Structure formats: C-alpha cells, structure tokens
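Visitor: What follows is a protein structure lacking sequence information:
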C-alpha cells in the first residue's frame, strides 16, 4: 500500500511538472514580446529619441498648418512620449530649418525638395544633404487668382504691363516658383513689372485676401491644396477668376523638374468655377532630418498612414495618403531608411 501511494504521488508530481511547464510555454507563446515598429522592443519600453520634435508647416490659415496640427495630434497619441510642436514656415524655409536641425520634420513641395537634394534652383551649389523623404500627403496646384470685377490682367503674360501682384512670402515655394515662371517662360521679372508701374508685395495668405478684396492688388499666386481655405474665404466675399498656365508652358515646366506635373484644377473646385483650369501641379510632401533614428521614422510613417481616415476628416486633402503613394512625391530624391523599412 505504501508502495502504491508512493507511486501515485510520484506520478502526480511528474504530471504537475509537465502541466506547469506546458502552461508556462503556452503563456509565453500567447504573449510574445511586442517589438516596436521593427520588432526590437516592447511598445511599453520604447522611448522616442528625440522626444521633442518641431514640425515646420505653413502659414496659419493655409492647408499645411491645418494638416500639420492634425498629424501632430496623431503622432503624440500613437507614439507615447513624443511631443510635437507645429510652427509656421514655408517650402524653402522649412528645408533650411530641417537641414540645419532647427526643425526635425517639415512640409515642402516635391519640386522644391528635388531641387534641394540635387543642388538645383534656389539651392544651386548648396545641396541640402541632411534631409530625406517621409510621406507624400496630397497634390497641390499653382493657383493664380484675380477678382472677376478686375479685368485688367487676363493672362500671366499680361502681368509685365504693371500688375500689383502677391506671389507669397519670400520663403514660400509658390513665390520662388512664380519668380522663376515669369522670368523663364513669360519673359519678365519682378523688377520689370515694378518699372512698368506695378508692385510686388511679399505677403501671407490672410494679407492676400484683404489686399485683393480692398482693390490694392490685382493678382495673387499660391502653390497650395485645392480647395484652399483662403481662396474659398475670398470667393465667398467677392467672386474670383483664375489665370491659366498654358499647356505648352506647363509641359516645359514639367520637363524641367520631376517634382512638377502639368495639371488641371478640376472644375467646381470652387463655387462658380465651372471649367477646369490649366496649371502646374506639385506634391505636398513631408521630410525628415537624417538625424532622426530609423525606428522613430518608421513609427511616424506608420502612424500617418494607419490613421489616414481620421486625418482626412480634419483635412480632406489627406485622403490621398496611402502606403502605396508614400513615395510618389520623391522621384529622383531619397526617402528616409526608416520609411523604406515601413514599406517593406
């Protein structure tokens, strides 16, 4: 009897040991360590570095600032410990800020980014070598507007006859584009326009609205999303009309830089605009400092793409964001290694 009890106890102990080991193994398999974006560490252990990031966007009242504010909220929620501060800026200024370390993420246009990394255009001889692509956000359009009740200037070629124009602030990509477009393709310069009695005012979007509305300017230009909030605001007060970039010129511009595309602003983008408008398109893109670690870059790209529906609710143009289009705005230009890792 004692021998039988001893045998039963031994068997019970062995069974408990087997079950215990099995349970431990099952628990381990059911709850593996969840890596970060690249599976290297648990989500709870991950600490973003740097933890404080400046996101350089555009002027208040424009699409860049609004979408950057929405993206910053998503990033801070999806990457605990990350603090994102949105600042105003412009396409050219943002490249300089991100390249120098004054900002870590920035908005610009695909054409401006291409010029910067290849040392062309305004970056001739001084290529920006510390920036990489993060995300293509949406297509932007070069929009040239005047009021319907101001018929003095009907084409871009007419501006040389002394127009009062508002091409944007000095550091805006749209201003740089306007200057180059007029000189290279329409045979005039800012200086010649002013010599013929015109005026060049380098202002932001809110000032553009006031100056056009009050009759102190003839034409305003912006490379921006469509519809643009400042154009919608002006159009609600006084009807606007659009000056076109003729298709032949648009094709030449497209061939000059892979970041440009001959495009049409779709009909009915704005109230009363019943016909498409021939123009130039570019992509609004986000760039990263090369000093941002690959894992953080990967997490940022992932957060933007996987929350695109939420972002589009606050800024409809962000509905373009998708994993499949993330690199569309970076033809001939580098994308951050962390973004490449996310895309694999």
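Guide: That came through fine. None of the values given here were measured: they were computed from a predicted structure.
Visitor: use CA for all of it now, contacts and neighbours both
Guide: OK.
Visitor: What sits closest to residue 90 if chain neighbours are left out?
Guide: Nearest non-adjacent residue to residue 90, counting by C-alpha to C-alpha, 6 or more residues apart in numbering: residue 172, 4.6 Å away.
Visitor: contacting residues for that neighbour?
Guide: Neighbouring residues of residue 172 by C-alpha atoms under 8 Å, 6 or more residues apart in numbering: 89, 90, 91, 92, 93.
Visitor: The structure to be compared is supplied as follows:
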C-alpha cells in the first residue's frame, strides 16, 4: 500500500510539474505574437507621426503671399486692397501682395510654397490643368477661389466704313493687337468662324496690321484704317475710344450669336457678354461680344475652412473693390459660377458660394 501510495504521490507531483510547465510555456502562436509586438508598436508610432504631420500641413497658414500683376496695375492694386481686407476679417493672418504674371502665378500657386493666392485668367487655368501650351505639364493643384472681373476686347469701326458686324470686316482695313497675344487670338479665332482669315481679307482688297491700340487710334483718325480692336472691359469706357467717338464717329460691331456660342464652346474660359447700352453715347443698345474671366486662384491642399473664410471676406468686401475699380461690379452672386464648372473651385470656396446662391 505504501508503495502504491508513493507511486500515487509521485504521479501527482509529476502531473503538477507538467501542468506548471504547460502554463508557463508560451504556445507557438503566442511566441509569434510576442515577436511581432515591437513591429506593431513601431507601425503604430509611424502612423501616429504621419497623422500629426498631415494635421500640421492642413493647418491654416498664418502668412499668405498674393501674387498679382505689375506694380501699379489693376491686379496689383486690387491685391494690395484685398490684403488689407483679409487681415481685417481673418484674425492673426498676415497677407502680402506682390507682383507677378498670369502664367507664373499659376505655377507658383500649384507648387504651394511661395504663394497661396493669385490672379490669372480662366482660360489659362483650363490649359494649365490639362497641360496644354503654354504649359509643359499639368498643374492639378491650382483651383478657383472667386471670379474678379471681365476682360472684354471689342472692335470699334468708323461710321463711314459701314461695319456693323464682325463679318463685315471681310474686305476692310483692320487693326488687331500684336500677334499671339490673347486678344489677337480672340480676333483671329472669331473671324475664322465667319470664314474670314487674314489672308482672305488681304486678297479681298483689305489689310490687316498688328499694332498696339494706342498707336492705332491715329490711323483711324487719319482714315488709314477702318476698325481697331480695343483692350477694354464692359464696365468702364476707354478714354481713347471716347476721343474717337468725338472726332471721327464710331460704331461697335456685334458678333453673330451662333458664331459667339461656337467660339465660347471651343475656347474654354470665355463667355458671351454684351457691351451695355450707355457705355458710350454711340452705344444706344447692347452689342453682343465675348469676354474672358479673370479669377483669383489658390492651392487645392489649403484647408477648406480657411479658403471659405478668404472667399467670404472677398465677397463681403466687394463694395470696397468696386470703389477701386468699376470692373469689380462683376463680383455678384449671379456671376460667381458663370462659365466656371464646380469642380474648378476649391471646396471651401464652393461651399461659401453655394450658401450665397442659396443652393
């Protein structure tokens, strides 16, 4: 019995030792997990750091550079005024207006380092987004904050020339801006939709010369030209045109609506827009014309709430801008999305605009 009891006691001790080893020895899966814990912890740390870096990059900037145009020009003066208005309405923000050019402004805004706001043209933004000439690559980060005003080049003709429509210039003596400039390209493109080319005008006995507007005015006065393209706007009369009106008498040739619509469909960034009656005393009724939209742009990566506040400040202070230049009369809720697809806007800007428009 003793031996049986001893065996039983030894057996029980053996079972206890086995059980203890079983409890104290990790399973294979647990060993793997213990080996992975440092890796998992490292990944979690990296993820946390990445989130922190993203949050820091998404913070609203405290300093903003607004790239405009030449010093003293319309873009520069308005940017300088907007810098003051933005700093007044957005606490803690510092805004500096600086000179720039339309093409370079898009590149700077797209890079998102040296500038956060800028002036340019809508037609150029379309080309930048697609990587079309004059751009060599796509600039997908540039987007619209708000439209500013319209550039609306138009022809004036002497009364005795008999020109009432652009199509009437098929055999006349016309003056356009220098070749390859944006206004000259508009003139050429619309005339071609009439079936008129510079070559065909010359072949019909007319002439085409490409000179600066200020130089061409005297040619009309001296009866050496019949029509000239004016680099104007639909809100403010041009002093030299007023001079022509008082000396030789002028007309404002219209663009046929089907031609105008076709041109604006082909040339994104332009819209049909009338020269309003009363802009000049000779302009007794509206004349259909083409207009390009100037826009303020920003980088798409800037925070939505920040650009919402920027858009709101510019829109709410539009009266101040209109006091600077009547061209800013265009900043109105009816025009905020005219000719500009929703996807071209920064999300923050579009949010504010939809609120203003009640959509």
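Guide: Yes, it's here. Model, not experiment: these values are computed from the prediction.
Visitor: how close does the residue nearest to residue 90 of structure 1 get to residue 145 of structure 1?
Guide: 17 Å (C-alpha to C-alpha, to the nearest Å).
Visitor: now do residue 213 of structure 1
Guide: Taken as C-alpha to C-alpha, the span from residue 213 of structure 1 to residue 145 of structure 1 is 12 Å.
Visitor: What of residue 77 of structure 1?
Guide: From residue 77 of structure 1 across to residue 145 of structure 1, the span is 39 Å (C-alpha to C-alpha).
Visitor: Those two: who's more crowded?
Guide: Between residue 77 of structure 1 and residue 145, counted using other C-alpha atoms under 10 Å, the more crowded position is residue 145 (21 against 13).
Visitor: The more buried one belongs to a strand?
Guide: Yes. Counting by DSSP: H, G, I helix; E, B strand; the rest coil, residue 145 of structure 1 is part of a strand.
Visitor: That one matches what in structure 2?
Guide: Using TM-score structural alignment, the equivalent of residue 145 of structure 1 in structure 2 is residue 156.
Visitor: That match against residue 230, yeah?
Guide: Yes. Using C-alpha atoms under 8 Å, residue 156 of structure 2 is in contact with residue 230, at 7.1 Å.
Visitor: tell me the SS of the residue lying closest to residue 327 of structure 1 once chain neighbours are set aside?
Guide: Leaving aside its chain neighbours, residue 327 of structure 1 sits nearest to residue 136 (6.1 Å; criterion: C-alpha to C-alpha, 6+ apart). Under three-state DSSP, residue 136 of structure 1 falls in the strand class.
Visitor: and residue 291 of structure 1, how far is that from residue 129 of structure 1?
Guide: 11 Å.
Visitor: If you could redo that for residue 305 of structure 1, that was the one I meant.
Guide: Going from residue 305 of structure 1 to residue 129 of structure 1 by C-alpha to C-alpha gives 26 Å.
Visitor: Between these two, point out the one with more neighbours.
Guide: residue 305 (20 against 15).
Visitor: mind checking which helix or strand the more buried one is in?
Guide: For residue 305 of structure 1, the element it lies in under DSSP states H and E is helix 294-306.
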